[in-house]
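[1] task: produce atomic coordinates for the following.
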Amino acid sequence: MRQCIILTGCLAVLFTSTVYAQSKGATDGFPLKITGYFGLVHPVATLQNSDIKMNFDNSYSVGFVSGISFQKNPKFGYSLEIVSMIEATSHSSTVKNIVIQPGVYFPLKGGWTITNRFSFETNGRYGITPSVGKVLVKGNHPVSLTLPLPMRIGNEKDFSIGTAVLFTVGI
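    This next block holds a predicted model:
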């Protein structure tokens, strides 16, 4: 966990620092854009040990996403997400997990974005989460739809891969 915090801090400094020459400030014609967002992620299915677990089988899980993005140039940016996962059954509900996800994103034409994140879960699992997203509503508070593909290992469990649907609103 300590290495994750140090890595995240180093990446944040790397992507947000500005270096100036002796004679003139270098801006590359693209100002630093810092944006925040929040949203909901709905896991759909997870494959582990040849067993597929659907979200509504025995419980319902939903994640509350908050994130911040730093874009230094038009080709890529850095993003940090924190996701609180809640699991509800017919008898109770609980915070199942907190997921910390630093990563890089690559904006494409037409409002599409490809993102790859490192993922660190408080339950001891870790891995990567590649995703593809699309801005559905542009403006001051853009609405996006993203399809993440979480891949996890660790905590003495076998490899798992899942699918989810993420809706976000920019702030």
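[2] from here on, contacts and neighbour counts on C-alpha atoms
    Fine.
[3] can you map out the strands along this structure?
    Along the chain, counting by DSSP state E, strands occupy 33-48, 51-54, 60-73, 76-88, 93-107, 112-121, 126-137, 143-148, 151-154, 157-170.
[4] for those, give me CSV that also has mean neighbour count and distance to Thr8.
    Output for the strands of the chain, formatted as CSV (neighbours: other C-alpha atoms under 10 Å; distance: least, C-alpha to C-alpha, whole Å):
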stretch, mean neighbour count, distance to Thr8
strand 33-48, 17, 16
strand 51-54, 13, 32
strand 60-73, 19, 12
strand 76-88, 20, 8
strand 93-107, 18, 7
strand 112-121, 20, 10
strand 126-137, 18, 15
strand 143-148, 20, 21
strand 151-154, 18, 19
strand 157-170, 17, 22
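[5] so which of these is nearest Leu7?
    Ranking the strands of the chain by their distance to Leu7 (criterion: C-alpha to C-alpha) puts strand 93-107 first, at 9.0 Å.
[6] just checking, what packs against that closest one?
    strand 76-88, strand 112-121 (3 or more C-alpha pairs under 8 Å, 6 or more residues apart in numbering; DSSP states H and E).
[7] before we go on, could you also do this sequence so I can check it against the first one:
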Amino acid sequence: MVLTISPAFSQTTTTTPVAFPRMAAYLGVLHPLVTIDQKGSETNFNRYYTVGFPIGINLWKTGNLGFSVEIVPLIRAENGTSKVANVLFHPGVLVNLGNDFTFAGRLAFETSGRYGITPVLNKIVKRGKTNNYFVAVPIPIRFGNDKPTALTVGFQFGIVF
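    This is a model prediction of the structure:
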């Protein structure tokens, strides 16, 4: 009698469970769209153009809850010149909402002297082997520096590593 051992193949594949804590970094481009305060509304792309470049690190403690910190240099182009007009320090809490949606509740501290909060709704729109692509809608609410309270709606897109 001859005993033969053959490898067995399965129809299903298994995925490796994600280990926590887990860290991810990201880069993005932020376009503030409209800002509203007691004086009315002001739109980007009109008299000036402001663009931000969020750079951040997310530390997921579990699959549902994490911490994030980002720094956002903001460049303003106006009257034929441009400059870094503000730098934002933006720590916050991440909540996984499922279906590739994440809520970020952020504190905001700006070099312009303003401060506040920024709720952000984020969606992964394309998954890759080594990175993911996302879009987000941040809604900054700012106070301080002898200016009226302001609410802005923005659009952000980027890549997560």
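[8] drop the TM-score for these two in here.
    The TM-score (TM-score structural alignment, normalised by the length of the second structure) is 0.86; 143 aligned residues with a C-alpha RMSD of 1.1 Å.
[9] quick revisit: pipe the strands of the first structure into CSV and attach distance to Cys4 of the first structure per row.
    Below are these laid out as CSV (distance: least, C-alpha to C-alpha, whole Å):
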stretch, distance to Cys4 of the first structure
strand 33-48, 21
strand 51-54, 29
strand 60-73, 16
strand 76-88, 11
strand 93-107, 9
strand 112-121, 8
strand 126-137, 11
strand 143-148, 21
strand 151-154, 16
strand 157-170, 21
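[10] got JSON lines for the helices and strands packed on strand 93-107 of the first structure, with distance to Val137 of the first structure too?
    Converted to JSON lines, these look like this (distance: least, C-alpha to C-alpha, whole Å):
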{"stretch": "strand 76-88", "distance to Val137 of the first structure": "20"}
{"stretch": "strand 112-121", "distance to Val137 of the first structure": "12"}
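[11] for Gly162 of the first structure, which of those strands is the nearest?
    strand 112-121 (13.1 Å).
[12] for that closest one, give me the average deviation versus the second structure.
    Taken over the aligned residues, the distance from strand 112-121 of the first structure to the second structure averages 0.4 Å (mean C-alpha distance after the TM-score superposition for the first structure).
[13] and the contacts of that strand?
    Outside strand 112-121 of the first structure, the residues that touch it by C-alpha atoms under 8 Å, 6 or more residues apart in numbering are 97-108, 126-135.
[14] can we see that at 7 Å?
    Strand 112-121 of the first structure is contacted by residues 97-107, 126-135 when judged by C-alpha atoms under 7 Å, 6 or more residues apart in numbering.
[15] just stretch 37-49 of the first structure next, same as before
    52-55, 61-68, 158-171.
[16] picking up where we left off before, closest to Arg2 of the first structure out of the helices and strands packed on strand 93-107 of the first structure?
    Closest to Arg2 of the first structure of those, according to C-alpha to C-alpha: strand 112-121, at 11.4 Å.
[17] the second structure: matching residues for the closest one?
    Under the alignment (TM-score structural alignment), strand 112-121 of the first structure falls on residues 101-110 in the second structure.
[18] do the same with stretch 145-162 of the first structure
    Counting by TM-score structural alignment, stretch 145-162 of the first structure corresponds to 135-152 in the second structure.
[19] swap in stretch 38-49 of the first structure?
    Going by TM-score structural alignment: stretch 38-49 of the first structure matches residues 27-38.
[20] likewise for stretch 16-26 of the first structure?
    Using TM-score structural alignment, stretch 16-26 of the first structure finds no match anywhere in the second structure.
[21] one more: stretch 64-82 of the first structure?
    Using TM-score structural alignment, stretch 64-82 of the first structure lines up with residues 53-71 of the second structure.
[22] mind listing what the equivalent of His90 of the second structure over in the first structure touches?
    Applying TM-score structural alignment, one finds that His90 of the second structure aligns to Gln101 in the first structure. Counting by C-alpha under 7 Å, 6+ apart, Gln101 of the first structure touches Leu80, Glu81, Ile82, Arg117, Phe118, Ser119, Phe120.
[23] check the gap between the first one and Thr115 of the first structure for me.
    Read that as Leu80 of the first structure. From Leu80 of the first structure across to Thr115 of the first structure, the span is 11 Å (C-alpha to C-alpha, to the nearest Å).
[24] quick one, what contacts the nearest residue to Ala45 of the first structure once chain neighbours are set aside?
    Sequence neighbours aside, Met54 is the residue nearest to Ala45 of the first structure in space, at 4.4 Å (criterion: C-alpha to C-alpha, 6 or more residues apart in numbering). Listed by C-alpha under 7 Å, 6+ apart, the contact set of Met54 of the first structure reads Val44, Ala45, Thr46.
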